[in-house]
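> next come a sequence and a model predicted from it.
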Amino acid sequence: MVEDLLRELAPQVLGALVRHHGGFDLCEDAVQEALLAASLQWPEEGIPGNPKGWLITVASRRWIELWRNDSARRRREEAAAVQAPPDPDLVPAVDDTLTLLLLCCHPALTTVSQVALTLRAVGGLGTAEIARAFLVPETTIGQRISRAKQRIKASGAEFGLPPPAELVKRVDAVLRVLYLIFNEGYTASSGSTLHRVELSAEAIRLTRQLHSRLPQDAEVAGLLALMLLTDARRPARTRTDGALVPLADQDRGRWNAGFIAEGTALITATLASAPIGPYQLQAAIAAVHDDAARAEDTDWLQILGLYELLHASAPGPMVTLNRIVAVAMVRGARVALLELADAETDPALAGHHRVSTVRAHLLDMAGDREAAREHYRLAAKRTLSVPEQRYLESRAAML
């Protein structure tokens, strides 16, 4: 498929141009135009024999045009500056995916800019595709990407791996960005659909590439395992009309057995051989859920123990809420309600629809149907996700 091939080649072509010409911003613009040309020509004319070479040649020609039109460089002598395009047959067989990911997640950028730039420069998605995925205007994404490239340029960042002392922090930033992309694809924060598969699939693809570059990094393996074990449930998360199906009610026969096997093998090997990190713990929790043939077979005691470790090592609002649900399953709803009352004093949880959702669930477990109904309705008003609204309203109606 042309689209898949272009996304695979995008970082390779960009890496070749940056290595040859320098200047990430101009090279990235040139590659985007080459990708657009290919997406229009290849379906009609067929994929060339050397698709990577074709893209490098077209992108290099466009780079020269962009360079010539750059007002800041017109004063230079063209003969001294314009370089011949790199020979596709002489481009070193270097995989620049990791280098590009680290550059796109440069600490000078905001998180939203890191996400947008990663999807475009490394993922090969066009500005319009990214805008549609995040339900924002194309001009907004375009401005974010433009500002991000200017900030990278102003920072003086070079195209290469950072020093070892900085590499760990930069990889952490890459993992955070890939995790955000996956989560937005798996459970969209707003809009009429629960999933944005193009985002979750792209996050998995990029994380696979990162794992191939850093096979010994336990947290990279943990994140990939977490994505696979979570995405395995996607086929059963919605009904034909798009309605949300909670985990306990899902048809587990529809789960992706291949993803579960791959994710379980990854996290089992990683936990046995490396220090434990937050992504590994989340993957282990997902593996316990996926291992249960029926909802009632879920080992909630083990899940609570894993959440205790996660809460101690990487506390966060959603970790807190998920741990409280596990507390309810092990120690009872009344105990969990007391913990929820204490937890919602955290400003990060104040007014969050998931607090009302959890409280409604716990009240229902405790037998207080009237109060549960009120909180399901409150949660429905607070979420921007249409499938979540419909599910929460249906729960209220059932009570």
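Sure thing, it's come through.

> only C-alpha atoms for contact and neighbour calcs from this point on.
Noted.

> ok, and the closest non-adjacent residue to residue 133?
With C-alpha to C-alpha, 6 or more residues apart in numbering as the criterion, residue 133 has its nearest non-adjacent residue at 6.6 Å, and that residue is residue 196.

> cross-check the contact I'm expecting between the one you found and residue 185.
Yes. With contact defined as C-alpha atoms under 8 Å, residue 196 reaches residue 185; the gap is 4.2 Å.

> who has more neighbours out of those two?
Using other C-alpha atoms under 10 Å as the criterion, residue 196 and residue 185 rank with residue 185 on top: 23 against 20.

> who's in contact with the residue nearest to residue 133?
Taking C-alpha atoms under 8 Å, 6 or more residues apart in numbering, we find residue 196 in contact with 133, 184-188.

> what is the neighbour count of residue 44?
Neighbours around residue 44, by other C-alpha under 10 Å: 9.

> report whether it is found in a helix, as I expect.
Yes. Per DSSP: H, G, I helix; E, B strand; the rest coil, residue 44 lies within a helix segment.

> for the helix or strand containing residue 10, buried residues please.
Under the criterion of DSSP states H and E, residue 10 resides in helix 2-21. Going by neighbour count (16 or more other C-alpha atoms under 10 Å), the buried part of helix 2-21 is 6-21.

> what does that helix contact?
So helix 2-21 is in contact with 24, 27-28, 31, 35, 39, 42-43, 47, 52, 55-56, 59-60, 83, 86, 91, 95-97, 100, 121-125, 159, going by C-alpha under 8 Å, 6+ apart.

> now, of those residues, which are buried?
Burial by neighbour count, judged by 16+ other C-alpha under 10 Å, picks out 24, 27-28, 31, 35, 47, 52, 55-56, 59-60, 86, 91, 96-97, 100, 121-125, 159 from the contacts of helix 2-21.

> putting a second one here so we can go through both:
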Amino acid sequence: MDAQLTRVAREEGGRLLALLADRVGGIDQAEECLQEAYLRAATAWDASGVPDNPAAWVYTVARNAGIDRLRREKASAQRVSAQARVLGAGVVDDANGSVGRDGTNGPDEVQAALLIAEYSTVGDEQLRLMLLCCHPALAPDVQVALTLRLAGGLTTAEIAAAYLVPEATVAQRIVRAKRKIRDAGIPLTIPADLSERAAVLTAALALIFNEGYLAHTEAAGTLTRTELADQAIRLTATAADALPDEPELGGLLAVELFHRSRERARADADGVLVRLDDQDRALWDRTMVARGYAALSLALAQRRMGPWQVQAMIAAEHTRDQPDWARIVRYYDLLLTMTPGAVAELNRAVAVAEADGPQAGLDALEAIEGLDNYHLLHAARAHLLARLGRDAEAGAHWRRAASLTHNPSELAFVAARLLETET
């Protein structure tokens, strides 16, 4: 039961919130109704079992809670009646005995079909919620954090790990953002000009996928949080379909699909990370790879190159049996002209090592600044030092990488490499 409820909150929470925000008067009210529904589900499902459609069950109870809230809060009985008729269309009243306010009785077959149909038509509602979070009145870092929290379903701890900032900082950003949306009366609508918001939305979706593809917290217990990575792909595909004139969304979708296609090969039977070069390519999902190429082709056809499209071309090169490392280095050179950054420099250095040898890669690593507390910098340096036969130095950097690594699968990999250098 707990696992099912967690799955609904994680995978469906953004869609539920998107639907409810329009129907119960705003984001804060929708969140409160959802929390009430989750609490009722914890009790009801434990007593009577998980319903056939748990997300629709939660939606029904949350929406009923919203109706009750309106009845209590509206001073005018006439306004209450009008709102309840709109919000409760298709919901049988308590007096008829079909849908209990605690959700324990559940809807009858006809009612269930209506609710599931309404819940399944989320479409524009979720896009509106994502774009609301990316409103230009909010600071860029706040936009991303709010999108991750409301539409992406990440906890404040997970967002903090992705940002490398204290959890309290993220919590304050989200509270301030929701207060500003409420006080300014910012509507939950799709604006005519999407260019500014699309860029922030793309960044937020990328962070959701990154947290799913490589979990940052030890509590995750695995290399990948597959449900979160798949949710990011669904959200990105929804946004890319709805905003076909934004090729960077297509580029991001391609990156996500290329990376996700390797899931079955990324860890061994003991859950230890397997390097890309050592993966069994027969385990890769070729259908997902083909979807990635299709998304990339559509994006590139618009002839408006952006950093996510470049990253997609790099990821596409890795799907080949023999990647062209010199070409990958050139792609990173192009990427760095668009979005300079130390992590991109690190990835370029790794590619240089493959193209020109470990010493060339090590020289490129030494020029990078600002990543002293990033475990992958030390892991890359240790790997190249080991290739050069400098095991003592490599061991020191493997130990440093281990001290900075939180994901258990990565930590097991680092521990194994450290053992190799010491034997």
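Perfect, I can see it now. This is a predicted model, so every value here is computed, not measured.

> picking that back up, now, which of the buried residues of helix 2-21 of structure 1 sits nearest residue 355 of structure 1?
residue 7 (38.5 Å; C-alpha to C-alpha).

> how much space between that closest one and residue 208 of structure 1?
To residue 208 of structure 1, residue 7 of structure 1 is 14 Å away according to C-alpha to C-alpha, to the nearest Å.

> same question for residue 188 of structure 1.
For residue 188 of structure 1, the distance to residue 208 of structure 1 (C-alpha to C-alpha) stands at 22 Å.

> could you check which of these two is surrounded by more residues?
Neighbours per residue (other C-alpha under 10 Å) separate residue 188 of structure 1 from residue 208, with residue 188 holding more: 24 against 18.

> aligned counterpart of that one in structure 2, please.
When structure 2 is aligned by TM-score structural alignment, the residue opposite residue 188 of structure 1 is residue 215.

> swap in residue 325 of structure 1?
Checking TM-score structural alignment: residue 325 of structure 1 goes with residue 350.

> do the same with residue 284 of structure 1
So, by TM-score structural alignment, residue 284 of structure 1 is matched to residue 313.

> what about its match, how many neighbours?
21.

> how close does it sit to residue 304 of structure 2?
Using C-alpha to C-alpha, we find residue 313 of structure 2 at a distance of 14 Å from residue 304 of structure 2.

> what does residue 191 of structure 2 give?
Relative to residue 304 of structure 2, and taking C-alpha to C-alpha, residue 191 of structure 2 is found at 22 Å.

> what does residue 119 of structure 2 give?
Residue 119 of structure 2 is 36 Å from residue 304 of structure 2, by C-alpha to C-alpha.

> you'd agree residue 377 of structure 2 is in a helix?
Yes. Residue 377 of structure 2 forms part of a helix when assessed by three-state DSSP.

> residue in structure 1 matching it?
In structure 1, residue 377 of structure 2 lands on residue 355 (TM-score structural alignment).

> once you drop chain neighbours, what's closest to that match?
Counting by C-alpha to C-alpha, 6+ apart, residue 355 of structure 1 lies nearest to residue 349, which is 6.9 Å off, once chain neighbours are set aside.

> OK, contacts around the one you found?
317, 343, 355.

> wasn't it part of a strand?
No. Residue 349 of structure 1 is assigned coil when assessed by three-state DSSP, not a strand.

> hang on, the earlier thing: so residue 119 and residue 304 of structure 2 - more neighbours on which side?
The residue with more neighbours, out of residue 119 of structure 2 and residue 304, is residue 119; 19 against 12, by other C-alpha under 10 Å.

> excluding its backbone neighbours, what's nearest that one?
residue 56 (6.4 Å).

> what do you get for residue 380 of structure 2?
Excluding its sequence neighbours, the residue lying closest to residue 380 of structure 2 (C-alpha to C-alpha, 6+ apart) is residue 350, at 7.1 Å.

> give me the neighbour count for that neighbour.
Applying other C-alpha under 10 Å, we find 25 residues neighbouring residue 350 of structure 2.

> so it makes contact with residue 361?
Yes. With contact defined as C-alpha under 8 Å, residue 350 of structure 2 counts as touching residue 361 (5.9 Å).

> work out the gap between the helix or strand hosting residue 6 of structure 2 and the centre of the chain.
Assigned by DSSP H and E, residue 6 of structure 2 belongs to helix 2-7. Taking C-alpha atoms, centre = their mean, to the nearest Å, the mean C-alpha location of helix 2-7 of structure 2 is offset from the chain mean by 18 Å.

> where do the strands sit along structure 2?
Here structure 2 has no strands by DSSP state E.

> now which residue in structure 2 aligns to residue 227 of structure 1?
Correspondence of residue 227 of structure 1 to structure 2, assessed by TM-score structural alignment: residue 256.

> can you get me a residue count around residue 270 of structure 2?
A count of nearby residues for residue 270 of structure 2, using other C-alpha under 10 Å, gives 8.
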